[in-house]
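> Following is a predicted model, sequence given first.
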Amino acid sequence: MITQNSINQLTYEIIGAAIEVHKILGKGLLESVYHKCMIEELKIRKINFKSEFKVPINYKGVDLDFDFKCDLFIEDLVIVELKAVNEILPIHDAQLLTYMKLLSVPKGLILNFHSNNIFREGQKTLVNEHFKNIPK
């Protein structure tokens, strides 16, 4: 059974994988490098995911063609957007919230590998109404 606690535990494991990647590589690389390394780290940890998952958009029964791709879609429960930027901006939040809404996903993470410390300043967690409706 999916609970808020199980989703929070999965989030903890994802952040742990990001911390490991950041510990090995440090900051200053391109997002694509962190993306490939996160894929490997998730495989090592046996966490199921889809990479560069195309987000479908259906409006009144019509599939619309948008080039929306979330970086990582983990266990069909958490969307992860990877960044290597000076700061997380409101547009990054909007991107993640859009993917969460379109996929009816309860939780999303922005992981910024350009930070000095992933745990303290390099991650942002967002939840929506789907998360609030899941039992604790």
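Structure received.

> okay, CA-based contacts and neighbour counts for the rest of this
Noted.

> SS state for the residue nearest the centre of the chain?
Central residue of the chain (C-alpha atoms, centre = their mean): residue 80, 0.7 Å from the mean position. For residue 80, the secondary structure call by DSSP: H, G, I helix; E, B strand; the rest coil comes out as strand.

> Next up, the contacts around it.
When contacts are counted by C-alpha atoms under 8 Å, 6 or more residues apart in numbering, residue 80 touches 70-74, 96, 108-111.

> can you rerun that using 10 Å?
11, 14-15, 51, 70-74, 96, 99-100, 107-111, 125 (C-alpha atoms under 10 Å, 6 or more residues apart in numbering).

> Which of those residues fall in helices?
11, 14-15, 96, 99-100 (DSSP state H).

> ok, so of those, who is nearest residue 116?
residue 15 (14.4 Å; C-alpha to C-alpha).

> which one is the closest one nearest to, not counting chain neighbours?
Excluding the flanking residues, the one nearest residue 15 by C-alpha to C-alpha, 6 or more residues apart in numbering is residue 119, at 7.3 Å.

> and the gap between the one you found and residue 111?
9 Å (C-alpha to C-alpha, to the nearest Å).

> Then residue 52?
15 Å.

> okay, now the one to match up with it:
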Amino acid sequence: MNTDRLNELSKIIVDACYQVHVTIGPGLLESVYEFALLKEFELRQIKALNQVPVKLFYKGFDTGKSYAIDILVEDEIVLEIKSSEIMHPVYEAQIISYLKLANKRLGFLVNFNSPLIKDGIKRFVNNI
């Protein structure tokens, strides 16, 4: 996917997060925000899947382990959803690992438990 399309989708994602935050506010379960974001993307005719399983390989060997991407937008952008009072550094490490393991270029860590959603969104780029 080209950079212009990724940037266009990034704006849509940030706006969708804003709409969800304004509509239902902070402090709810992550699953509520995940559901609401999926509806926002559906209303905007943006393909988004939740809890997308990705197998974990090590040097080409299947570890038998997998992880789940909270939301995958247009098969390209990883969203990791949080509703946490404290944003632990492990959350950033998690999305960076997800981007690498899924071979995706762009991701967002979104904490809906922020008074202002703009303070709860962090963008990550994987230089593949």
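That came through fine. Remember, it's a predicted structure, so these values are computed and weren't measured experimentally.

> Superposing both, give me the TM-score.
Once superposed, the chains reach a TM-score of 0.93 (TM-score structural alignment, normalised by the length of the second structure), with 128 aligned residues with a C-alpha RMSD of 1.3 Å.

> How many residues are close by residue 54 of the second structure?
14 (other C-alpha atoms under 10 Å).

> Next, the residues that contact the longest strand seen in the second structure from outside, please.
Looking across the second structure with DSSP state E, the single longest strand is strand 61-73. Contacts of strand 61-73 of the second structure with the rest of the structure, by C-alpha under 10 Å, 6+ apart, involve 9-10, 13, 30-31, 34-35, 37-38, 41, 46-57, 77-82, 95, 98-99, 101-102, 104, 107-108.

> which of the residues you listed count as buried?
Neighbour-count burial (16 or more other C-alpha atoms under 10 Å) applied to the contacts of strand 61-73 of the second structure gives 9-10, 13, 30, 34, 37-38, 41, 46, 48-50, 56, 77-82, 95, 98-99, 102, 104, 107-108.

> Quick one: residues contacting residue 44 of the first structure.
Neighbours of residue 44 of the first structure in contact, by C-alpha under 10 Å, 6+ apart: 17, 38.

> Need the counterpart of residue 87 of the first structure in the second structure.
Correspondence of residue 87 of the first structure to the second structure, assessed by TM-score structural alignment: residue 86.

> Quick check: which element contains that match?
Secondary structure from DSSP states H and E places residue 86 of the second structure outside every helix and strand.

> close enough to count as contact, it and residue 112?
No - proximity of residue 86 of the second structure to residue 112 does not meet the contact threshold set by C-alpha atoms under 10 Å, at 11.4 Å.

> So for these two, which residue has more residues nearby?
Using other C-alpha under 10 Å as the criterion, residue 86 of the second structure and residue 112 rank with residue 112 on top: 29 against 10.

> OK, contacts around the more buried one?
17-18, 20-21, 24-30, 33, 81-85, 118-121.

> if we go to 7 Å?
Residues in contact with residue 112 of the second structure (C-alpha atoms under 7 Å, 6 or more residues apart in numbering) are 21, 26, 82-83, 120.

> Quick check: it vs residue 3 of the second structure, distance?
Using C-alpha to C-alpha, residue 112 of the second structure is found at 26 Å from residue 3 of the second structure.

> Run through the strands of the first structure in chain order.
Using DSSP E, the strands of the first structure run over 49-54, 57-59, 62-64, 69-74, 78-83, 107-112, 123-127.
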